[in-house]
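1. sequence unavailable; structure follows:
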């Protein structure tokens, strides 16, 4: 496979995201991380900050690009010549939701496939919300997020 898209809001990027991106980079020559501009979601980090954190956290991976996007994901994938979307699933609730999204994206772009990757047991419980909560309560982030995220959270002082 040449190109896959891994979409998300990444507020902030977690070790779970990095695991999925790393695994996707073994499946495709090019992984486009699509950082969503989601006006219905209040984010802690702005779009540029989220993209910068992803650049830092994925610098060690070949063939990975970070690109912000708004609009329909199916259109974004077509613009970037992607054959598939990569989505992580942590359990059955995620699977049901992702199946519905896959069907919508397929209806919008019939050439686009969706690959659902099960979360790694070591990182499957991590979410961006968990990272922010652990940080807020002065917990150790080493097992949850890249070092650049810890530094960025310290600078945010939320």
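-> Received the coordinates, thanks. Worth saying up front: this structure is predicted, and the values here are computed from it rather than measured.
2. CA atoms for contacts and neighbours, from now on please.
-> OK.
3. residues near the residue lying closest to residue 111 once chain neighbours are set aside, how many?
-> Nearest non-adjacent residue to residue 111, counting by C-alpha to C-alpha, 6 or more residues apart in numbering: residue 83, 6.9 Å away. Residues lying near residue 83 (other C-alpha atoms under 10 Å) number 17.
4. next one: residue 83 from residue 29, what distance?
-> 11 Å (C-alpha to C-alpha, to the nearest Å).
5. residue 85 now?
-> In terms of C-alpha to C-alpha, residue 85 sits 14 Å off from residue 29.
6. residue 53 against residue 151, yeah?
-> No. Counting by C-alpha atoms under 8 Å, residue 53 stays clear of residue 151, with 10.1 Å between them.
7. neighbour count: these two, which is higher?
-> Neighbour count, other C-alpha under 10 Å: between residue 53 and residue 151, residue 53 has more, with 23 against 10.
8. counting contacts, what elements does the helix or strand where that one lies pack onto?
-> Per DSSP states H and E, residue 53 falls inside helix 47-58. The contact analysis (3 or more C-alpha pairs under 8 Å, 6 or more residues apart in numbering; DSSP states H and E) places helix 47-58 against strand 30-36, strand 64-69, helix 147-156.
9. and the comparison structure, right after this:
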């Protein structure tokens, strides 16, 4: 069975990577969907975000990376995908993600959302936090992969 893990991934964090790796143990194919949200301003372009994720999972044939703009359920229907994977860090995440899961189910009755709790080690990491730490010169070791740190440094320069 295929599953999709949608997100902005601006940039991908070790928390995202942990959820993807853990979810890939339960599905035949994990599709990481780099989504475009017109309400967000991104540090990395869609293609840059896709490339950074592909670099991380280049040795895992079960994980595919795609880009998509529009409703997630449209992508699900077009690609015969029924499983959505979402990571949860906090109760606040659950409130938002539960609403999205119910909306997706309403729009596409075959869609099922599977929630995976983050491990304690990554429960506080977010892409927004990573960008803020980087902006103020803090260390990102343990938050994002080394190749993503390098890409951030190149982006800022």
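-> Done, it's in. Because the structure is predicted, anything quoted here is derived from the model rather than measured.
10. circling back to that earlier point, quick one, which of the helices and strands packed on helix 47-58 of the first structure is packed in tightest?
-> strand 30-36 (a mean of 23; mean count of other C-alpha atoms under 10 Å).
11. check which helices and strands that strand sits against.
-> strand 3-8, helix 15-27, helix 47-58, strand 64-69.
12. mean shift between the helix holding residue 53 of the first structure and the second structure?
-> By mean C-alpha distance after the TM-score superposition for the first structure, the fitted helix 47-58 of the first structure averages 0.7 Å away from its aligned residues in the second structure.
13. who touches that helix?
-> 9-13, 18, 35-37, 64-68, 146, 148-149 (C-alpha atoms under 8 Å, 6 or more residues apart in numbering).
14. compute the inter-axis angle for it and helix 147-156.
-> Interaxial angle of helix 47-58 of the first structure relative to helix 147-156 (axes from the mean of the first three to the mean of the last three C-alpha atoms, to 10 degrees): 150 degrees.
15. would you mark the buried spots in helix 47-58 of the first structure?
-> 47, 50-51, 53-55, 57-58 (16 or more other C-alpha atoms under 10 Å).
16. who are the contact partners of the counterpart of residue 9 of the first structure in the second structure?
-> Under the alignment (TM-score structural alignment), residue 9 of the first structure maps onto residue 8 of the second structure. Residue 8 of the second structure sits next to 34-37 when contact means C-alpha under 8 Å, 6+ apart.
17. next up, the contacts around the residue nearest the centre of the first structure.
-> With distances taken as C-alpha atoms, centre = their mean, residue 8 lies nearest the centre of the first structure, 4.2 Å away. Listed by C-alpha under 8 Å, 6+ apart, the contact set of residue 8 of the first structure reads 33-36.
18. which secondary structure element contains the closest residue to residue 88 of the first structure other than its chain neighbours?
-> In this structure, residue 88 of the first structure finds its nearest non-sequential neighbour in residue 117, 4.8 Å apart by C-alpha to C-alpha, 6+ apart. Using DSSP H and E, residue 117 of the first structure sits in strand 113-118.
19. buried set for that strand?
-> In strand 113-118 of the first structure, counting by 16+ other C-alpha under 10 Å, buried: 113-116.
20. and residue 85 and residue 29 of the first structure? which has more neighbours close in?
-> It is residue 85, of residue 85 of the first structure and residue 29, that has more neighbours when counted by other C-alpha under 10 Å, with 23 against 14.
21. shouldn't that one be in contact with residue 112?
-> Yes. With contact defined as C-alpha under 8 Å, residue 85 of the first structure reaches residue 112; the gap is 7.3 Å.
22. joint contacts of these two?
-> residue 77.
23. where is the longest helix in the first structure?
-> helix 92-108 (DSSP state H).
24. picking that back up, go ahead and confirm the residue nearest to residue 88 of the first structure touches residue 85.
-> No. Using C-alpha under 8 Å, residue 117 of the first structure is not in contact with residue 85; the gap is 10.4 Å.
25. tell me how many other residues surround the aligned residue in the first structure for residue 156 of the second structure.
-> Mapped onto the first structure by TM-score structural alignment, residue 156 of the second structure lines up with residue 157. Around residue 157 of the first structure there are 7 other residues, counting by other C-alpha under 10 Å.
26. now residue 40 of the second structure, what's its secondary structure?
-> Here residue 40 of the second structure is recorded as coil under DSSP: H, G, I helix; E, B strand; the rest coil.
27. residue 7 of the second structure versus that one, what's the distance?
-> With C-alpha to C-alpha as the criterion, residue 40 of the second structure and residue 7 of the second structure are 12 Å apart.
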